[in-house]
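Undergrad: What follows is a predicted structure for the sequence shown.
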Amino acid sequence: MVAAPPFAYTEADEEKRRGVRRMKTTATGLLLFVAVVFALATWAEHAGAGAWAGYVAAAAEAGMVGALADWFAVTALFRHPMGLPIPHTAIIPTKKDQFGASLGSFVGENFLSSGVVRARLHALGIGRRLGTWLADPDHADRVTAELATALRGALTVLRDSDVQAVVSEAITRRADSAEIAPGLGKTLEKVVADGGHRRVVDLICARGHDWLVLHGDNVMDAVQGGAPGWTPRFVDRKVGERVYKELLRFVTEMRDMPSHPARGALDRFLADFAADLQSDTDTRLRVERMKGDILARSEVQDIIASAWSAVRGMIISAAEDERSELRLRARASLLSFGARLATDARLQVKLDGWLEDAAAYVVTTYHAEITSLITDTVAGWDAEHTSRKIEAHIGRDLQFIRINGTVVGALAGLLIYTVAHALGA
């Protein structure tokens, strides 16, 4: 457990202590004053100065008693009066831990109960206030900027290697657990039924025709190179030319004739293959094995891992650009949400309910931890240091108690003396 830090005794605290010392001097000076008055009044009474001396002496005597009693009470809060270990003195240093426990219990019972928290949050009307606040464009801009900063900070803290490993593992596990053949079959079946593959066939035929036109010599050389060694060279050349022309004619016809028989055969092949992907066990197993082989390749794993770097870069770039689509959409969403929240009573009630439930859950579940924070913190303070700091903050007011005690005591003594003489007369 980490020890609680002590009070920091600052220059401001020292200035307060100087004020306390000045008030102590004033209160003590008043005590000395009434003591001198008492002595002089008593002397005057014995010297026959008149009845007034008795009244003054009684008032001064009671003032001294009140001043001494309040001096003892105030001093007993922080230290033993005159250093004497009188019971129930130096209350704050000796009872500090009990005060901390009592304060923790008081806070827990009166501030951290579910009913109190719910009532307070309900009275605040956070949903309506939040909606009105967010509906202000300046506030929406501020929240958007803060969210962008937080997003950049979070992405900066995250280590790329850790995130890449998680992303790679998640994608690989997801791909391993899901059979892809039926899904591919359904997709291919729909593509073939809609004729979506014909554009791909058109592209392949066009590119194939262009390639044959540019590389006719290569095709003829390949045909001639595969001929038997005993055939004459001119025969090989004629065969090569013939094969090239037929191949070029075939590709040209496929390119220019949408109803070409080869295109129909390709349509039937793709339709049959789509059906096999969905229902043929052997085809599905082969696709799964192929999927596993592809995922196991290091190149594929590198591509999966590098996807995070690309996404991270795009997000950071968008977060830094005030005119990016990400920030503009976030701002627009905040404004829209704020406007709706400010006027939609049902949404306000729902949001307030969520906040009240969340706060009630926190104070109920972590009640002991929150109150122990107060108790443990106070327990970790140094007793003498704590006493000095508290005295610096409230000592000046306590010295007024001594002054008031002197004045009130004098008035009470004068009243009692007066009543006693009146009744005696």
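TA: Right, received. Where do you want to start? Numbers count the residues shown, from 1 in each chain.

Undergrad: Only C-alpha atoms from now on, for both contacts and neighbour counts.
TA: Will do.

Undergrad: which helices and strands sit right next to whichever helix in the chain runs longest?
TA: In the chain, with assignment by DSSP state H, the single longest helix is helix 383-424. In terms of contacts (3 or more C-alpha pairs under 8 Å, 6 or more residues apart in numbering; DSSP states H and E), helix 383-424 is packed against helix 11-46, helix 51-78, helix 91-110.

Undergrad: any idea of the angle the last one forms with helix 383-424?
TA: So that's helix 91-110. Relative orientation of helix 91-110 versus helix 383-424 (axes from the mean of the first three to the mean of the last three C-alpha atoms, to 10 degrees): 100 degrees.

Undergrad: from the chain's centre, how far out does helix 91-110 sit?
TA: Remark: helix 91-110 is offset 31 Å from the chain centroid, using C-alpha atoms, centre = their mean, to the nearest Å.

Undergrad: Can you mark which positions in it are buried?
TA: 91-94, 96-97, 99-101, 103-105, 107-108 (16 or more other C-alpha atoms under 10 Å).

Undergrad: got it, and stretch 363-375?
TA: Within stretch 363-375, the residues scored as buried using 16+ other C-alpha under 10 Å are 363, 367, 370-372, 374-375.

Undergrad: Let me have those residues in TSV, extended by secondary structure and distance to residue 15.
TA: Converted to TSV, those look like this (DSSP: H, G, I helix; E, B strand; the rest coil; distance: C-alpha to C-alpha, whole Å):
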residue	secondary structure	distance to residue 15
363	helix	38
367	helix	38
370	helix	33
371	helix	32
372	helix	32
374	helix	27
375	helix	28
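
Undergrad: Provide the secondary structure category for residue 318.
TA: Reduced to three states with DSSP: H, G, I helix; E, B strand; the rest coil, the structure at residue 318 is helix.

Undergrad: Please list the outside residues in contact with stretch 400-418.
TA: Applying C-alpha atoms under 8 Å, 6 or more residues apart in numbering, the external contacts of stretch 400-418 come out as 23, 27, 30-31, 55-56, 58-67, 70-71, 74.

Undergrad: how about that stretch: buried residues?
TA: Result for stretch 400-418 [16+ other C-alpha under 10 Å]: buried residues 400-414, 416-418.

Undergrad: Then stretch 50-57?
TA: Result for stretch 50-57 [16+ other C-alpha under 10 Å]: buried residues 53-57.

Undergrad: out of the helices and strands packed on helix 383-424, which comes closest to residue 332?
TA: Smallest distance to residue 332 across those (C-alpha to C-alpha): 41.4 Å, for helix 91-110.

Undergrad: who does that closest one touch, helix- and strand-wise?
TA: For helix 91-110, the elements it packs on are helix 51-78, helix 367-379, helix 383-424, judged by 3+ C-alpha pairs under 8 Å, 6+ apart.

Undergrad: Swap in 10 Å and give it another go.
TA: helix 51-78, helix 114-124, helix 367-379, helix 383-424 (3 or more C-alpha pairs under 10 Å, 6 or more residues apart in numbering; DSSP states H and E).

Undergrad: Use this one as the comparison:
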Amino acid sequence: MRIAATLMLVAMAVLFFGSRPFLEAHPAVGYLHAFAEAAMVGGLADWFAVTALFRHPLGLPIPHTAIIPENKDRIADTMAQFLRENFLTPAVVARRMQAMNVAGAAGEFLSQPQSGAGTRIGEGAAELMAGVLEALDPERLGGQVRAGLKTQLARLEIAPLLGQMLEAAIADKRHLPLIDGFVRWAGLTLEDNEQMVRDMIHARANALLRFTGLDERLANSVLDGLYKLLAEVLVDKDHPLRNKIEEGLESIARDLQHDPATREKVERMKRELLENPAVADWWQGVWERLRLGLIDLARRPDDLMGGQIGEMVRELGLALSGDPRMQRQVNRFARRTAVGVTSRYGGQIVRLVSETVRRWDARTITDRVENAVGRDLQFIRINGTLVGGLVGMTLHLIDRLVWG
């Protein structure tokens, strides 16, 4: 566009000098000559005006030229003040946010996470997470996490918590499957160690019992009795032994909550466990496996967004899209957050804008503003050339009509 505007100015100069020898040949040549003359004046004037905004014309230090480079600090302050007064005020932000359905837009986006934009964002976030996890020192980070967990667990008195959990489980009958599982485990353990039980009975039987073979019958009776007992406990929900187990669990739940001795015993066991080096080594291994698993998962964002996490994200998006009440709550929270950020950090944001523009050198700000305005600057020159030519032709016509 700059070349086109310059070529038009050159064409007007050629037309001006080329038409001058033929002014007497025909009256129309006078109009062309007047058009070219005024077009050159208009084009040169607008070239000077456009150039004076960004630099000194022809490199000459003419006053009031290179306006933008010479006043970049004032422009920075004015831009920041304009931003502060017209955009980053709580009233403006609240009004703009009032008309926006942030939750609805987020819901539509999240409900289709495999779309182009969602995939790119997911891949970028996954790559960033993988890079962060790989860059961090695993031993140091694991030690910091372990130390934080140890500090929090040391402050937490877990005995009452365990007692309340056990009491709630008993009240809701959630302990019954545990008792059934324990009985089945006992039966399987007895079956696997049946020969060991027989050997113990044989070893403790006297010579007479062994001679008469009663030790084998005694062993069979003991094993049959144990199997029968476990089967009855498993089938009969009101079996006395099952009731004894439940009474024991209830007693443990009460002691964990109200017995100082029991609570102190549990706390002592907790402290010993936390101080045990084996626990620290175990946690370090758990953390390293977790870290490597997260890195591997982050390297496969399609699997991450296609599995349970992706399904959860889609369900959240559908909930946001289809629930007006939830949308109102989320939009209200977003509006309050935006207004709060504006009130608290608006001054810092505009100061960042001002300081950034101030740090730009004259050439940088000139190039950025000139490129932002772009083609319109050269259209000013082209329009100036054409308008100037038309004005010159009009004046020539008036001159001929009035003064002949």
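TA: That came in fine, so what should we check first? Since the structure is predicted, the reported quantities are computational estimates derived from the model, not experimental observations.

Undergrad: And residue 165 of the first structure, how close does it get to residue 174 of the first structure?
TA: Distance, residue 165 of the first structure to residue 174 of the first structure, by C-alpha to C-alpha, to the nearest Å: 14 Å.

Undergrad: The two: who's more crowded?
TA: Between residue 165 of the first structure and residue 174, counted using other C-alpha atoms under 10 Å, the more crowded position is residue 165 (14 against 11).

Undergrad: That one: what's it in contact with?
TA: Taking C-alpha atoms under 10 Å, 6 or more residues apart in numbering as the criterion, residue 165 of the first structure is in contact with 301, 304-305, 308.

Undergrad: what's the nearest residue to residue 114 of the first structure if we skip its chain neighbours?
TA: residue 360 (4.9 Å; C-alpha to C-alpha, 6 or more residues apart in numbering).

Undergrad: Wait, the one you found touches residue 111, no?
TA: No: applying C-alpha atoms under 10 Å, one finds residue 360 of the first structure not in contact with residue 111, separated by 11.3 Å.

Undergrad: Look at those two and report which has more neighbours.
TA: Neighbour count, other C-alpha under 10 Å: between residue 360 of the first structure and residue 111, residue 360 has more, with 20 against 14.

Undergrad: Enumerate every residue touching residue 104 of the second structure.
TA: 110, 317-324, 326-328, 330-331.

Undergrad: Could you work out the most separated pair of those residues?
TA: 110 and 328 (17.4 Å).

Undergrad: Between those two, which is the more surrounded one?
TA: More neighbours surround residue 110 than the other of residue 110 of the second structure and residue 328, with 23 against 16 (other C-alpha under 10 Å).

Undergrad: How much space separates the more buried one from residue 330 of the second structure?
TA: 14 Å.

Undergrad: Please pick the buried ones from the contacts of residue 165 of the first structure.
TA: 301, 304-305, 308.

Undergrad: Which single one of those is nearest to residue 160 of the first structure?
TA: Using C-alpha to C-alpha, those come closest to residue 160 of the first structure at residue 308, 7.6 Å.

Undergrad: In the second structure, what residue corresponds to the closest one?
TA: Aligned counterpart of residue 308 of the first structure in the second structure: residue 287 (TM-score structural alignment).

Undergrad: nearest spatial neighbour of that match, skipping sequence neighbours?
TA: residue 142 is the one closest to residue 287 of the second structure (C-alpha to C-alpha, 6+ apart), at 6.2 Å.

Undergrad: Which position in the first structure pairs with the one you found?
TA: In the first structure, the residue matched to residue 142 of the second structure (TM-score structural alignment) is residue 164.

Undergrad: Quick one: residues contacting its match.
TA: If you count contacts by C-alpha under 10 Å, 6+ apart, residue 164 of the first structure has them with 170, 301-302, 304-309.

Undergrad: next one: residue 89 of the first structure
TA: Contact analysis of residue 89 of the first structure by C-alpha under 10 Å, 6+ apart lists 72-81, 95.

Undergrad: Closest one of those residues to residue 292 of the first structure?
TA: Ranked by distance to residue 292 of the first structure (C-alpha to C-alpha), these are led by residue 95 at 71.1 Å.

Undergrad: so the closest one sits right up against residue 386, yeah?
TA: No: between residue 95 of the first structure and residue 386 there is no contact under C-alpha under 10 Å: 11.4 Å.

Undergrad: quick one: contacts of the helix or strand encompassing residue 221 of the first structure?
TA: According to DSSP states H and E, residue 221 of the first structure maps onto helix 216-225. Identification of contacts with helix 216-225 of the first structure by C-alpha under 10 Å, 6+ apart yields 212-213, 233-245, 247-248.

Undergrad: Quick one, which of those are buried?
TA: Of the contacts of helix 216-225 of the first structure, these count as buried by 16+ other C-alpha under 10 Å: 212, 236-237, 239-241, 244, 248.

Undergrad: Would you map the helices across the stretch 101-250 of the first structure?
TA: Under the criterion DSSP state H, counting those that start in this stretch, the stretch 101-250 of the first structure carries helices at the ranges 114-124, 126-134, 137-157, 160-177, 181-194, 198-214, 216-225, 233-256.

Undergrad: and residue 318 of the first structure, which of the ones you listed is closest to it?
TA: Using C-alpha to C-alpha, the helices of the stretch 101-250 of the first structure put helix 137-157 closest to residue 318 of the first structure, at 8.7 Å.

Undergrad: give me every residue that touches residue 330 of the second structure.
TA: 101-104, 320, 324, 336.

Undergrad: Find the centremost residue of the first structure, please.
TA: Geometric centre of the first structure, nearest residue: residue 150, 9.5 Å, by C-alpha atoms, centre = their mean.

Undergrad: The second structure: which residue goes with that residue?
TA: Under TM-score structural alignment, residue 150 of the first structure pairs with residue 125 in the second structure.

Undergrad: that older thread, how about JSON lines for the contacts of residue 164 of the first structure, with distance to residue 205 of the first structure added?
TA: Output for the contacts of residue 164 of the first structure, formatted as JSON lines (distance: C-alpha to C-alpha, whole Å):
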{"residue": "170", "distance to residue 205 of the first structure": "39"}
{"residue": "301", "distance to residue 205 of the first structure": "33"}
{"residue": "302", "distance to residue 205 of the first structure": "34"}
{"residue": "304", "distance to residue 205 of the first structure": "33"}
{"residue": "305", "distance to residue 205 of the first structure": "36"}
{"residue": "306", "distance to residue 205 of the first structure": "35"}
{"residue": "307", "distance to residue 205 of the first structure": "33"}
{"residue": "308", "distance to residue 205 of the first structure": "37"}
{"residue": "309", "distance to residue 205 of the first structure": "38"}
